[in-house]
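Engineer: What would the 3D arrangement of this be:
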Amino acid sequence: MRQVAVLVEGRTEECLVEDVLGPVAEKRGLYLVPIVVTTSATPTRAYRGGGHWKHYDNSLRGFLGQRHWYRVALLVDYYQYPKSAPGRDCEGLGEARQRKLVRELRRTYPDPRFRPFVVLHEVETLVLAAIDAGQGDGWIPRKGLAALRRAVKEAGGPECVDDGPATSPSKRLEKADPNYMKTVTGPLLIAQAGLGAVLERCPVFAEWWEDLLA
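Structural biologist: Below is the predicted model:
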């Protein structure tokens, strides 16, 4: 089975790869190996997203230098895109700027095996897609669910929900449910909705995913 290293920001993304993306990829003959990039750690050893790009750069160059990997992928959030990362200062908003960032990543690391992706606007966008697909009852309070579905509709889709410090997908989920568990509830709702239903609502993510599996 062909091995794919997937560099991620933290435990939330690691769970997504392990519990949701990995099983689907295996059916296509790919074994996804999530690798958390160490940027900074809390006293409990929990990794935080963002941080300086030098940590990602070191990891990427290391894995791209190992020839046994069929592909080397990268998942980082558009919101709090790492400091000094390729394209960080480029202009634009939303998907237009996201595509510029991906192009800069590919230009900086020209290895044909490299599959970078900047998630619009956070990986929790996929959770919003699952909720939009009808999931969340019994896991998130009814009032909070209604607010999340309304936000997706008003934005024009999960990937359009903005990246403001109080209105990013993760912040909206925390407001909807103060007990929301990023590494448990999120992957569970995505799995319950089915990856197909989530990808249907997240075409930018779906484009990267199909390219990774091709």
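Engineer: make it CA atoms for all contacts and neighbour counts henceforth
Structural biologist: OK.
Engineer: where along this structure do the helices fall?
Structural biologist: 11-16, 22-26, 53-64, 94-108, 125-132, 142-155, 169-176, 185-193, 195-201, 203-213 (DSSP state H).
Engineer: so how far is the first one from its chain's centroid?
Structural biologist: Mean C-alpha position of helix 11-16 versus that of the full chain (CA atoms, centre = their mean, to the nearest Å) differs by 9 Å.
Engineer: Could you do the fifth one as well?
Structural biologist: Taking CA atoms, centre = their mean, the mean C-alpha location of helix 125-132 is offset from the chain mean by 12 Å.
Engineer: Mind listing residues that contact stretch 26-42?
Structural biologist: Stretch 26-42 has contacts (CA atoms under 8 Å, 6 or more residues apart in numbering) with 1-11, 14, 17-18, 21-22, 25, 47-52, 55-56, 59, 213.
Engineer: swap the cut-off to 6 Å and go again
Structural biologist: 1-10, 14, 22, 47-48, 51, 55 (CA atoms under 6 Å, 6 or more residues apart in numbering).
Engineer: Show me which of those is closest to Gly194.
Structural biologist: Nearest to Gly194 among the contacts of stretch 26-42: Gly22, at 13.1 Å, using CA to CA.
Engineer: Could you check how far the closest one is from Leu32?
Structural biologist: Relative to Leu32, Gly22 is positioned 5 Å away (CA to CA, to the nearest Å).
Engineer: for Gly136, same thing?
Structural biologist: Computed as CA to CA, the Gly136 to Leu32 distance reads 27 Å.
Engineer: One more: Arg99?
Structural biologist: Distance of Arg99 to Leu32, given as CA to CA: 24 Å.
Engineer: between these two, which one's more packed in?
Structural biologist: Applying other CA atoms under 10 Å to Arg99 and Leu32 shows that Leu32 carries more neighbours, namely 23 against 16.
Engineer: which residues touch Val4?
Structural biologist: Going by CA under 6 Å, 6+ apart, Val4 touches 31-33, 69-72.
Engineer: List only buried entries from these.
Structural biologist: Buried members of these, scored by 16 or more other CA atoms under 10 Å, are 31-33, 70-72.
Engineer: Following up with a second sequence; could you model it the same way so I can compare the two?
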Amino acid sequence: MIRVNIFVEGQTEETFVRELLYGYFQEKNIYLNPILVKTSTTRKGGVVSYAKIKPQLHRKCLEDKTAFVTTMFDMYALPNDFPGSGSGLKTSDPFQKAEHLEQEMGKDIGHDNFIPNLLVHEFEGLLYSNPQAFAAWFDESVASILQDERNAFPSPEHINDNPLTAPSKRIRNCCNGYDKPLHGSLLAIDIGLDTIRQECQHFNRWLLRLESIIPVL
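Structural biologist: This next block holds a predicted model:
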């Protein structure tokens, strides 16, 4: 069985991997192991400093070279010390930006069993794959507002990363009581992996990459 360690930012992403991705990949003989990044000796979660994340990725890649290591980090609000963030890349294409940052992170980690990945722009963007799912947890008016916002962009992954209008900010503005650890994974489960993959091409490309892994002998 192929083993893939997925470093995630928080409990929501950890549950997402366990509830939506684990079973799907297990059928393909690929075992996924979500790992919460450590921000200090006592705390876990969040990418507040790349300098704190890099050693964790490096050690995991060296720990077992027959296993793979990948990431599920938000591109939104990456720390300033993230590889490629200061290179002056000028593009309005979120996919080009994500690919550039992923390539730079891959070069910085420098291991063949490392697969860099960023969510465009953040986890909540995936939830815009089907805004109607919010109606069951909030109400129809919330679903309608989110659907109108989704319709204003080419895809959920194009919803911008401005501090006031990033996907998470939009959802919190209209969903009174939205709790990411509680609602995030439940909404994703209701939406379903197939729909998310159809709507979010960069996310889907990452899953295709994992599906195409060739075991290290």
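Engineer: So which of the contacts of Val4 of the first structure are in strands?
Structural biologist: Judged by DSSP state E, the subset of these located in strands is 31-33, 71-72.
Engineer: Tell me which of the helices of the first structure is the most buried.
Structural biologist: For the helices of the first structure, the largest average neighbour count (mean count of other CA atoms under 10 Å) is found in helix 125-132, namely a mean of 28.
Engineer: Could you check the angle that one makes with helix 169-176?
Structural biologist: For helix 125-132 of the first structure against helix 169-176, the angle by axes from the mean of the first three to the mean of the last three CA atoms, to 10 degrees is 50 degrees.
Engineer: So which elements touch helix 125-132 of the first structure?
Structural biologist: When contacts are defined as 3 or more CA pairs under 6 Å, 6 or more residues apart in numbering; DSSP states H and E, helix 125-132 of the first structure packs onto helix 185-193, helix 195-201.
Engineer: Can you redo these as a markdown table, where the extra columns are distance to Asp163 of the first structure?
Structural biologist: A markdown table is the format used below for those (distance: least, CA to CA, whole Å):
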| stretch | distance to Asp163 of the first structure |
| --- | --- |
| helix 185-193 | 18 |
| helix 195-201 | 18 |
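Engineer: which residue sits closest to the spatially most central residue of the first structure, ignoring its sequence neighbours?
Structural biologist: Nearest residue to the geometric centre of the first structure (CA atoms, centre = their mean): Val123, 3.4 Å. The spatially closest residue to Val123 of the first structure, leaving aside those adjacent along the chain, is Asp77, at 6.6 Å (CA to CA, 6 or more residues apart in numbering).
Engineer: how many other residues sit next to whatever residue of the second structure lines up with the one you found?
Structural biologist: Correspondence of Asp77 of the first structure to the second structure, assessed by TM-score structural alignment: Asp74. Using other CA under 10 Å, Asp74 of the second structure has 21 neighbouring residues.
Engineer: and if you look at Pro110 of the first structure?
Structural biologist: When neighbours are counted by other CA under 10 Å, Pro110 of the first structure registers 11.
Engineer: Pro82 of the first structure versus that one, what's the distance?
Structural biologist: Pro110 of the first structure sits 19 Å away from Pro82 of the first structure, going by CA to CA.
Engineer: Could you do Ala214 of the first structure as well?
Structural biologist: Per CA to CA, Ala214 of the first structure is found 28 Å from Pro82 of the first structure.
Engineer: more neighbours, the two?
Structural biologist: Pro82 (21 against 8).
Engineer: Name the nearest residue to that one, sequence neighbours excluded.
Structural biologist: Among residues not flanking Pro82 of the first structure along the chain, Gly50 sits closest, at 4.6 Å (CA to CA, 6+ apart).
Engineer: what about the aligned partner of the one you found in the second structure, distance to Leu118 of the second structure?
Structural biologist: Aligned by TM-score structural alignment, Gly50 of the first structure pairs with Val47 of the second structure. Counting by CA to CA, the separation of Val47 of the second structure from Leu118 of the second structure is 12 Å.
Engineer: same deal with Thr39 of the second structure?
Structural biologist: To Leu118 of the second structure, Thr39 of the second structure is 18 Å away according to CA to CA.
Engineer: between these two, which one's more packed in?
Structural biologist: Between Thr39 of the second structure and Leu118, Leu118 has the larger neighbour count (other CA under 10 Å), namely 23 against 18.
Engineer: isn't the match of Asp77 of the first structure right up against Gly125?
Structural biologist: No. Look at Asp74 of the second structure against Gly125 with CA atoms under 6 Å: they stay out of range, at 9.8 Å.
Engineer: Could you report the neighbour count for Ser87 of the second structure?
Structural biologist: Ser87 of the second structure is flanked by 10 other residues according to other CA under 10 Å.
Engineer: how far away is it from Glu104 of the second structure?
Structural biologist: Distance check for Ser87 of the second structure against Glu104 of the second structure: by CA to CA, it reads 10 Å.
Engineer: Could you do Leu193 of the second structure as well?
Structural biologist: For Leu193 of the second structure relative to Glu104 of the second structure (CA to CA), the value is 28 Å.
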